[in-house]
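1. Quick one, what's the 3D model for this:
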Amino acid sequence: MSDADREYDYGELGLVAGLEIHQQLDTATKLFCACPTERREPEESTRRFTRFLHPTKSELGELDEAAVEESRVDREFEYLAFDSTCLVEEDDEPPSRVDAEAMAVALQIGAMLDLEPMDQVHVMRKIVVDGSNTSGFQRTMLVGQDGEIDTSEGAVGIEDLMLEEESAGRVEETGDGVRYSLDRLGIPLVEIGTKPDIRSPEQAREAAETIGMFLRSTGKVKRGLGTIRQDVNVSIAEGARVEIKGVQALDQIDAIVENEVARQVALVEIRDELQSRDAEVGEVQDATEVFEDTESGVLKSAVDGGKVAAVPLYAFDGLVGRELQPDRRLGTELSDHAKRHGAGGIFHTDELPAYGVTDEEVAALKEFVGAGEDDAVAIVAADSETADLAIDAVAERARVAIEAVPEETRGANDDDAGTTRYLRPLPGAARMYPETDVPPVEPDPSEIETPELLTEKVDRYQSEHGLDAGLAEQVAYGRRMPLFEEAVDAGVDATFAAGVLESTLTELRRDDVPVERLTDDHLLGVLLLVEEGDLAKEGVNDVFATLAESPELTPEEAVEEAGLSGVDEDEVREAVAEVVDRNSEQVEEQGMGAFSALMGEAMGALRGKADGEVVSEALRAEIGKRT
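-> The predicted structure is shown next:
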């Protein structure tokens, strides 16, 4: 049984967890400039520029460890700018204000979380040198603190609510560094941090779901992939605090916590075993000559133009290959540190011979570095500079393994297993210093109205509008909830509006209609045409399909384009009479029993131009006259 499959008593292990929820706000403009918050495609960019970023000291004259490590990786950052990009986003002009709409939404969220609002909100700079901000720092401000939410396993305190600017969107790795897109940079973002009150994976997920419900209740948060991210802080009594960043899906949170507990338990056991063996890490050596005649492709290319750097891990035999999480081992942790410095990864003797490396080469490697039967060896094959930096990082991580579980920042992997990878050390207080370009804000919480919660909307949709429980929940928690309410307020039948927004659009998407091109104006316009009697319900699908293919059209123009301009009652009766005439024998034999079969034919003849109820009434009358 692997460590990830073991069952744990989380109370006995001393599990402590907390959450940081990051949610983009759906405001008209960005947090520190008047640019729009709509996302753009990279190919829409109109120009590019580059930056090299370096860490700076805090107001106390200290350098943040995470920023220093990030700066050791020499990279060029390229930014894609658009026709909407301004000088503030390029860091060529200071910001002058905090967006009032974003501040109002943040205060609204704070009220739902029972937070104490700040009398005065000060903007701070948080050092970030990974290229995700053109300035080398992120602007952030504390809006409220000391709140609470309820879960089935007890209350979870809310430490604070921050309002900050979203980072630039990462497009791709380049040969020289990273390419970012500026369309996302500066979108208002709230960060909600819980206190370390969470004691189980299930409680972590429930707390995240509750906070997510509060956020969506505002109707002012962006929806879709990447608009909300959960960071999870996890530790056990004998382990260390680890921050796991970038958990995209709520249903991954419990697996993330479970796997991090398993990882820390395994690292504690490895630490204890290494200490009992008197393990140590040897000196880094150049082992290139060992592989001069190798048939391993990776090693051969390094021998030809670089080097093979090696470090002996005394008394590590069998432990480097120890599984920590599904398909991730201590060797994977060492490899993560090597990759931070540009290496493709590492080889180690717990997994060799493999990858073209022979038994003879493994024996020669161990002999060369002075490793015995109970020892392991890790190697990095790359150009000389990369190999040296990477093997030093591997050696340092191995030394830490002997002493403790390291505090660090990890990233959630893009898999269904809930695994993570090393990113960087935990940041410290030295990364923060005051923003001098933006004046403080004095918010007025008395003007903030707490919105109706989604759970309350579900109940209201059932009692007021007669929706069944399932449809009411779909609409309330759906991304088009504000549009549903606008349509109903405008007089559209609630059941019809809910069915169109939650079912019809899903059916069209499954039929490969590009419904993502339909705007709220398109959707509301079509619903109103039906309500006003200018479009039959049966024609809605065709009109939506037309608008999706030609979004520049208005709903009225799409009705014309689809050939669905309404018909009057005389035309309906005439079309129905023709259908009955064609099926006169069936009508004579079955009477009203022929209704169902003829109804479909009548609707087809009218091609969605007339409402089904009108056609039904005319057909019943016509059959009645013939029988």
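2. drop to CA atoms for contacts and neighbour counts, all remaining ones
-> Noted.
3. what comes up buried for the helix or strand residue 304 falls within?
-> Assigned by DSSP states H and E, residue 304 belongs to helix 297-305. Residues of helix 297-305 classed as buried: 298-303 (neighbour count, 16 or more other Cα atoms under 10 Å).
4. Just list the residues touching residue 211, thanks.
-> By Cα atoms under 8 Å, 6 or more residues apart in numbering, residue 211 lies in contact with 21, 149.
5. Any figure for the gap between it and residue 230?
-> 11 Å (Cα to Cα, to the nearest Å).
6. quick one on the thing from earlier: can you put the buried residues of helix 297-305 in JSON lines and add distance to residue 436?
-> Converted to JSON lines, the buried residues of helix 297-305 look like this (distance: Cα to Cα, whole Å):
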{"residue": "298", "distance to residue 436": "51"}
{"residue": "299", "distance to residue 436": "52"}
{"residue": "300", "distance to residue 436": "54"}
{"residue": "301", "distance to residue 436": "51"}
{"residue": "302", "distance to residue 436": "49"}
{"residue": "303", "distance to residue 436": "53"}
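7. Just the helices from the stretch 351-500 of the chain, written as ranges.
-> Secondary structure of the stretch 351-500 of the chain by DSSP state H, counting those that start in this stretch: the helices cover 359-369, 384-403, 454-465, 469-477, 481-489, 494-499.
8. got the angle between the fifth one and helix 469-477?
-> Read it as helix 481-489. With axes from the mean of the first three to the mean of the last three Cα atoms, to 10 degrees applied, the angle from helix 481-489 to helix 469-477 works out at 110 degrees.
9. what angle separates helix 481-489 from helix 454-465?
-> Using the same axes, to 10 degrees: helix 481-489 against helix 454-465 is 20 degrees.
10. What of the fourth one?
-> If you take the same axes, to 10 degrees, helix 469-477 sits at 120 degrees to helix 454-465.
11. Give me whichever of the helices of the stretch 351-500 of the chain is most buried.
-> helix 384-403 (a mean of 21; mean count of other Cα atoms under 10 Å).
12. Can you give the contact residues for it?
-> 267, 270-272, 274-275, 279-281, 284, 306-311, 313, 334-335, 337-343, 378-381, 406.
13. before we go on, could you also do this sequence so I can check it against the first one:
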Amino acid sequence: MTDADDYDYEELGLVAGLEIHQQLDTAEKLFCGCPTELREPEASDRRFTRYLHPTKSELGEIDEAALEESMVDREFEYLAYDTTCLVEEDDEPPHRVDDEAIEVSMEIAQLLDMNVVDQINVMRKIVVDGSNTTGFQRSMLVANDGEIETSEGPVGVEDMMLEEESCQRVEETDDGVRFSLDRLGIPLVEIGTKPDIRSPEQAKEAAKRIGMLLRSTGHVKRGLGTIRQDVNVSIADGARIEMKGVQSLDDIDDLVRNEVRRQVELLDIKDELHERDGQVGDPRDVTEVFEDTDSGVIGGALSSGGKVMAVPLYGFDGLVGREIQPDRRLGTEFSDHAKRHGAGGIFHTDELPAYGVTEDEVSALSEAVGAGEDDAVAIVADDPETAEQAIEAVAARAETAMDGVPEETRDANEDCTSSYLRPLPGAARMYPETDVPPVEPDPAEVKPPELLTEKVERYQAEFDLGEGVANQVAYGQRWELFEEAVETGVDPNLAARTVESDVTEIRRDDVPVENLTDDHFRGVFALLADGELAKEGVPDLLTALAENPELTASEAAEQEDLGSAAEDEVRDAVVEVVERNAAQVEDEGMQAFSGLMGECMGALRGQADGDLVSEVLREEIQKRA
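-> Prediction:
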């Protein structure tokens, strides 16, 4: 087995592309006037349920992915809030497309060097996994034919769609899935690159470049779940695989590497099966083999009225247990398909005897299905209907193993592997939306923003910030507050420290910094600009505001006694400290400075500027030395 790091990606014919999904930070949702703020599920004041089924496209076709999803009978429950409207519940037609969302999407199009279309038309995309109350997602093409630069060459941008975000998945229930409606309808751009990416490293670099361009607008949401990356990967003799829901940009290169390894291993398995003349037998009931089993899983299923179904895999011996990704085997792929039909998983003879299954039971199982030494057997133990559907799914997946790599949509796992999700969707899932009129955009009205990389350079040149600090501020969420503060006369380095490092430090002390508002920071900067607050008092003031968000900065400063001390007050406090330590000053002279400086700052309780305290302390020590 070749390590993924040793692959020659050019020789393998690696082709990859990205789909970046980014929520926009607009005031209203895409097709209604509801706010785009997320709510806690506990705030829900009512709920309702739906069952969704696939519909035919205008050509009379049903999308394969939607059809498979509909085979799993599930109830979808939706949590509604006092902000939920009839559009979100699918009890009222959608309103016109939000103007702000159109404007931001055109701004993004300019940054990606894309051509905005002459007319934006809304389409419906069938989605029957419950994540939309309507059974479809509204989507519209905004721009196409763009390009970004990477160190390994340009990557084309195929298109950019403006879509409504889906519901937020809250939890699995006994009957199906519970969703929250607060996220449904938030404007979302989907940016698809051309298949120009030729290495895992280039995939990661391209995603980071697009992410930087998106954040440069200042109008995209930040935080976990607000941006998701899908990665499309194939190799020359493999197949196109779409990996969904990549949360971290840092995982993209490892995901690509592991998918390449999976496809290489599956192609090797295909060749081996052809040499062995591999075949998949018919599923059959083998419950009798396990009537007296000590296996907890199988015994539990049988005691509940279930049965054991098996499928013989002729020529598969040793291949079902073969690792194709880190800690994932061909048998894991089979199990993914079984789980889609409600089964807990599968057992197979490459891993048995184990899990309470004995050697005698393995022999009896093989005999029951006519499997020999070169063959394998997979089994599912569950209620009769689930067991039958799950073993059929395993058999179908085993059939595709003899063809190599099946095209499919896969779920990106936290360990940078992937698992089966559903078939790739086709064109049959799209059809026109008749309730929303088209939009004729005017890109000439939109001016592109300053890139974050340019902002970093400007902060270094204009405000004399170090590169690290400039990066923190430019890529942070409060760069506009920073610039406002500098305009009012606050020292740039102090303003940068206030919006970034001070907030980080008090967060580490479990201070609820999420309570800090823009007006809180503006109040802090106003006190600094007017000389009414020493820079040393900023962390204490931010802490007080975070813990008492109803207060203004002035009120919190007064409550915490954080007013800036006058020079004579500073001198009186320093003299008191020096006289209290007169013997030490006489013995050590200026060497006593460091110890006394901390004592002076403590005595002034953050009310004095450190530079002023330092200057006065040096003077008083020199007088007595």
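14. re earlier: so which of the helices of the stretch 351-500 of structure 1 gets nearest residue 517 of structure 1?
-> Nearest to residue 517 of structure 1, of all the helices of the stretch 351-500 of structure 1, is helix 481-489, at 15.7 Å by Cα to Cα.
15. Counting by contacts, list what that closest one packs against.
-> Counting contacts by 3 or more Cα pairs under 8 Å, 6 or more residues apart in numbering; DSSP states H and E, helix 481-489 of structure 1 packs against helix 494-499, helix 520-531.
16. As CSV, those with distance to residue 438 of structure 1 would be great.
-> Shown next, in CSV, are those (distance: least, Cα to Cα, whole Å):
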stretch, distance to residue 438 of structure 1
helix 494-499, 44
helix 520-531, 35
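17. Any chance you could list what contacts the helix holding residue 304 of structure 1?
-> With Cα under 8 Å, 6+ apart as the criterion, helix 297-305 of structure 1 contacts 288-289, 291-294, 308, 356, 381-383.
18. farthest-separated two in these?
-> 356 and 383 (19.6 Å).
19. Assign residue 230 of structure 2 to one of the three secondary structure states.
-> strand (DSSP: H, G, I helix; E, B strand; the rest coil).
20. wait, isn't it in contact with residue 19?
-> Yes: counting by Cα atoms under 8 Å, residue 19 is a contact partner of residue 230 of structure 2 at 4.9 Å.
21. Between these two, which contacts overlap?
-> Joint contacts of residue 230 of structure 2 and residue 19 (Cα under 8 Å, 6+ apart) do not exist.
22. Determine how far the longest helix seen in structure 1 lies from the middle of the whole chain.
-> As assigned by DSSP state H, the longest helix anywhere in structure 1 is helix 253-276. Mean-position distance between helix 253-276 of structure 1 and its chain equals 26 Å (Cα atoms, centre = their mean, to the nearest Å).
23. Likewise for stretch 557-564 of structure 2?
-> With Cα atoms, centre = their mean, you get 41 Å for stretch 557-564 of structure 2.
24. tell me how far the ends of that stretch are from each other?
-> Using Cα to Cα, first and last residues of stretch 557-564 of structure 2 are 10 Å apart.
25. Would you check the span in structure 1 matched by it?
-> Aligning stretch 557-564 of structure 2 against structure 1 (TM-score structural alignment) gives residues 559-566.
26. can you list contacts of the matching stretch?
-> Counting by Cα under 8 Å, 6+ apart, 534-536, 539, 542-543, 546, 607-610 sit against stretch 559-566 of structure 1.
27. Please report how far residue 394 of structure 1 lies from residue 47 of structure 1.
-> 39 Å.
28. ditto for residue 584 of structure 1
-> Applying Cα to Cα to residue 584 of structure 1 and residue 47 of structure 1 gives a distance of 70 Å.
29. what sits against the residue positioned nearest the centre of structure 2?
-> With distances taken as Cα atoms, centre = their mean, the residue of structure 2 nearest its centroid is residue 247 (2.7 Å). Shown in contact with residue 247 of structure 2 (Cα under 8 Å, 6+ apart): 224-225, 227-229.
30. Grab the two from those that are most spread out in space.
-> 224 and 229 (12.2 Å).
31. Just want to know which of these two has more residues nearby.
-> More crowded of residue 224 of structure 2 and residue 229, by other Cα atoms under 10 Å: residue 229, with 24 against 9.
32. ok, that one touching residue 19?
-> Yes: the pair residue 229 of structure 2 / residue 19 is scored as a contact, 5.8 Å apart, by Cα under 8 Å.
33. Name the residues of the longest helix of structure 1 that are buried.
-> 253-268, 270-274.
34. Same check on stretch 590-602 of structure 1?
-> 591-592, 594-595, 598-599, 602.
35. same question, stretch 67-79 of structure 2
-> Buried residues in stretch 67-79 of structure 2 (16+ other Cα under 10 Å): 69-70, 74-79.
36. Check stretch 517-530 of structure 1 too.
-> Within stretch 517-530 of structure 1, the residues scored as buried using 16+ other Cα under 10 Å are 518, 522-530.
37. before we move on, back to that, elements contacting the helix or strand just after the helix holding residue 304 of structure 1?
-> As assigned by DSSP H and E, the chain's next helix or strand after helix 297-305 of structure 1 is strand 307-314. When contacts are defined as 3+ Cα pairs under 8 Å, 6+ apart, strand 307-314 of structure 1 packs onto strand 280-281, strand 285-286, helix 359-369, strand 376-382, helix 384-403.
38. Tell me the gap between strand 307-314 of structure 1 and the middle of its chain.
-> Using Cα atoms, centre = their mean, the offset of strand 307-314 of structure 1 from its chain centre is 38 Å.
39. And stretch 326-342 of structure 2, by the same measure?
-> Here stretch 326-342 of structure 2 is found 24 Å from its chain centre; the criterion is Cα atoms, centre = their mean.
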